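K.L.:
give me coordinates for this.
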Amino acid sequence: MIKKTTYILLSSFFTCAVLAFIEHGIEINYVIKTVCKISFFFIVVWVYMKLFKDFHFKQVLALSKMGRREWLKVMILGISSAGIVLAAYLLFLPQIDLNLIQQDLTDRLGITATGFIFVGIYVSFGNSLLEEYFFRGFIFFNLPRKWGYIYSPLLFASYHIPMIMLWFTAEIILICFIGLWVIGLVFQLVNEKNRTIWASWIIHICADLMIIIIGLNLFY
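P.N.:
All right, here's what the predicted structure looks like:
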C-alpha cells in the first residue's frame, strides 16, 4: 500500500507540475497542450496498472453501479452546479476583464471564435471525463480514503490555477481555488458509494457547459 500511495502521489504531482509549466513555459497552442495532458494522464495510469495490477481502465466506468435514484440526484446536482457557476459569474463580473480573457485565449492558446465552439464541446464532454477519470477514478479510488479526501481535491484545485492565473485578480483566483477544492470534495462524495465516476462526470459536464455558454460572450 505504501508503494502504491507513493507512486500515485509523486506521479500525479509531477504530472500536474509539468502541465503547469507547459501552460505558461512553452509557447504552444491549445491542441498540443491537450495532447500533452492526455498523454501524461494515460502514462501515469498505465504505469500504475503495470506495476500493481489492481486497477483496470473500465472499472470506474460501470453504468450498472448507478440506480435510478442516483441518476435523479446527479441531474439535480448538475443543474445546481450550472446555476452556481452562473451566479458566481454575475456576482464577480464587475471585477472580470472579459477582453483580457479573450485576448489570452486568442494570442496564447490560438483559440478563435470558430475554434471556441469546438473547444467548448471538447472541454464540456472530453476534458471533463479526462479530469474525472484521473482525479477521482484513479487518484481518489486508489489512495487510502483519508489521503484521497485530502490530496485529490487539493491537487484538482491547484491543477486549474495555471489555466486561469492570467485572467483574474489574486482575490478571485483564491476564491476559485477554494471553490474548486470544495467541488473536488463534492465530486468524491457523490462517487464514493458506487465507486464510479459517472455522477461527478455528469455534474462536471453541466458546470462546464455553463462556463462555455458564458464564454460565448467573449467571441459573439
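
K.L.:
contacts, neighbours, all on C-alpha from now
P.N.:
Noted.

K.L.:
what helix or strand is the residue nearest the centre of the chain located in?
P.N.:
What sits nearest the mean C-alpha location of the chain, by CA atoms, centre = their mean, is residue 131, with 4.3 Å. Secondary structure assignment for residue 131, by DSSP states H and E: helix 128-131.

K.L.:
after that helix comes which helix or strand?
P.N.:
Following helix 128-131 in sequence, per DSSP H and E, is helix 141-142.

K.L.:
before we go on, could you also do this sequence so I can check it against the first one:
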Amino acid sequence: MVKMRHRQYKGSRFIFGRQIILMAMNKEKASGIIVLVIICCVFMALIETIIEPAYIVKSALKVAVFLLLPLVYAKITHTKLLDEFFKIDKRGMMKLFVLGSFIYAVILGAYTLTKNFFDYASLVQSLSADQKVNSGSFIGVALYISFCNSFLEEFFFRFVAFIRLSKYTARKIAYIFSSGMFAVYHIAMIGMSFPPLMLLLALIGLAIGGLLFDYVDSKNENIYHSWVIHMFADFAIMTIWYLYI
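P.N.:
Okay, here's the model as predicted:
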C-alpha cells in the first residue's frame, strides 16, 4: 500500500512537472509568434509609408515578409504551422461564394448610400497617388490585391496571428491581437489618404472585420472562409476604385 501511494505520488509529480514544462513552452512559442507578427507589421509599414518602392517591389517584399518569413521562423523554432492548413470543407465552398457575393453587395450598397456624403473621387485620387497606381496599371494591381494580397493577409493575420497563436495562448488573446494588428497595419498603410472621420471609421471597421474573419475561421481552423470573404470585399473595393481611377 505504501509503495503504491509512493508510485502515485511520483506519477502525479511527473504529470505536474510535465504540465509546467508544456506551459512554459507554449508561452515561449506564443511570445515568439507575437514578436514575429509585430516586427513584420512594423517592417512593412515602414516600406509602405517611408521607403515607398515601386508596387511590384513592395509586393515581392510582402510575400517575403508575410509568407516566407513565418515559414522560416516555424522551421527554425520547430513551431507547427502548416499541419492543418490544407484542410478544406468542399461542401461549404458554395455557401462561401454566396456569402462573398452578399458581402460584395453590402459594400456597394454602403457606397451608394454614402457617396453623397464622402468625396470618394478625392479619396481614390489620393490613394492612387500613394500606391503609385494609374489607369494603365490598375487591372494588374486590382487582380493582385483581390487574389494574392488577400491570401497573404489571411495567412499572416488569420492563420499565423490567430489560429496558430491560439494553440499556445488563450483564444481571447489571439482574437484581440490578430484583429488589432490587422487594423493598425492597414491604418498605418492608408492613414495619410483618409480624412480623420473616415480614418476612425476605417479603424473600427477593420478591427470588427478582423474579429469576424477570425470567427469564421475558428471552427475549421483554416483560412478558406476568411479568404473568400476577403476576396469579395476587395472585389467591391476595386469596383469602387475603378469608377474613379
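
K.L.:
report the TM-score for the pair.
P.N.:
Aligned and superposed, the two chains score 0.89 in TM-score terms (TM-score structural alignment, normalised by the length of the first structure); 214 aligned residues with a CA RMSD of 1.8 Å.

K.L.:
what's the counterpart of the residue nearest to the centre of the first structure in the second structure?
P.N.:
Aligned by TM-score structural alignment, residue 131 of the first structure pairs with residue 153 of the second structure.

K.L.:
now the helix holding residue 131 of the first structure on the second structure. Mean distance?
P.N.:
Superposed on the second structure, helix 128-131 of the first structure shows a mean distance of 0.6 Å to its aligned residues (mean CA distance after the TM-score superposition for the first structure).

K.L.:
contacts for that helix?
P.N.:
Helix 128-131 of the first structure is contacted from outside by 38, 201, 204-205, 208, using CA atoms under 8 Å, 6 or more residues apart in numbering.

K.L.:
mind giving me the PyMOL command for buried ones among these?
P.N.:
Remark: buried members of the contacts of helix 128-131 of the first structure, expressed as a PyMOL selection using 16 or more other CA atoms under 10 Å:
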select buried, resi 201+204+205+208
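
K.L.:
relative to residue 39 of the first structure, how far out is the equivalent of residue 50 of the second structure over in the first structure?
P.N.:
Aligned counterpart of residue 50 of the second structure in the first structure: residue 25 (TM-score structural alignment). Shown here: residue 25 of the first structure relative to residue 39 of the first structure, a distance of 18 Å by CA to CA, to the nearest Å.

K.L.:
map residue 100 of the second structure across to the first structure for me.
P.N.:
Counting by TM-score structural alignment, residue 100 of the second structure lines up with residue 78 in the first structure.

K.L.:
then residue 27 of the second structure?
P.N.:
Per TM-score structural alignment, residue 27 of the second structure is aligned with residue 2.

K.L.:
please identify which helix or strand holds residue 151 of the first structure.
P.N.:
Element membership for residue 151 of the first structure (DSSP H and E) is helix 145-164.

K.L.:
packing partners for that helix?
P.N.:
Packing partners of helix 145-164 of the first structure (3 or more CA pairs under 8 Å, 6 or more residues apart in numbering; DSSP states H and E): helix 2-25, helix 170-192.

K.L.:
need those in CSV with mean neighbour count and distance to residue 55 of the first structure, can you?
P.N.:
Putting these into CSV (neighbours: other CA atoms under 10 Å; distance: least, CA to CA, whole Å) gives the following:
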stretch, mean neighbour count, distance to residue 55 of the first structure
helix 2-25, 16, 11
helix 170-192, 17, 16
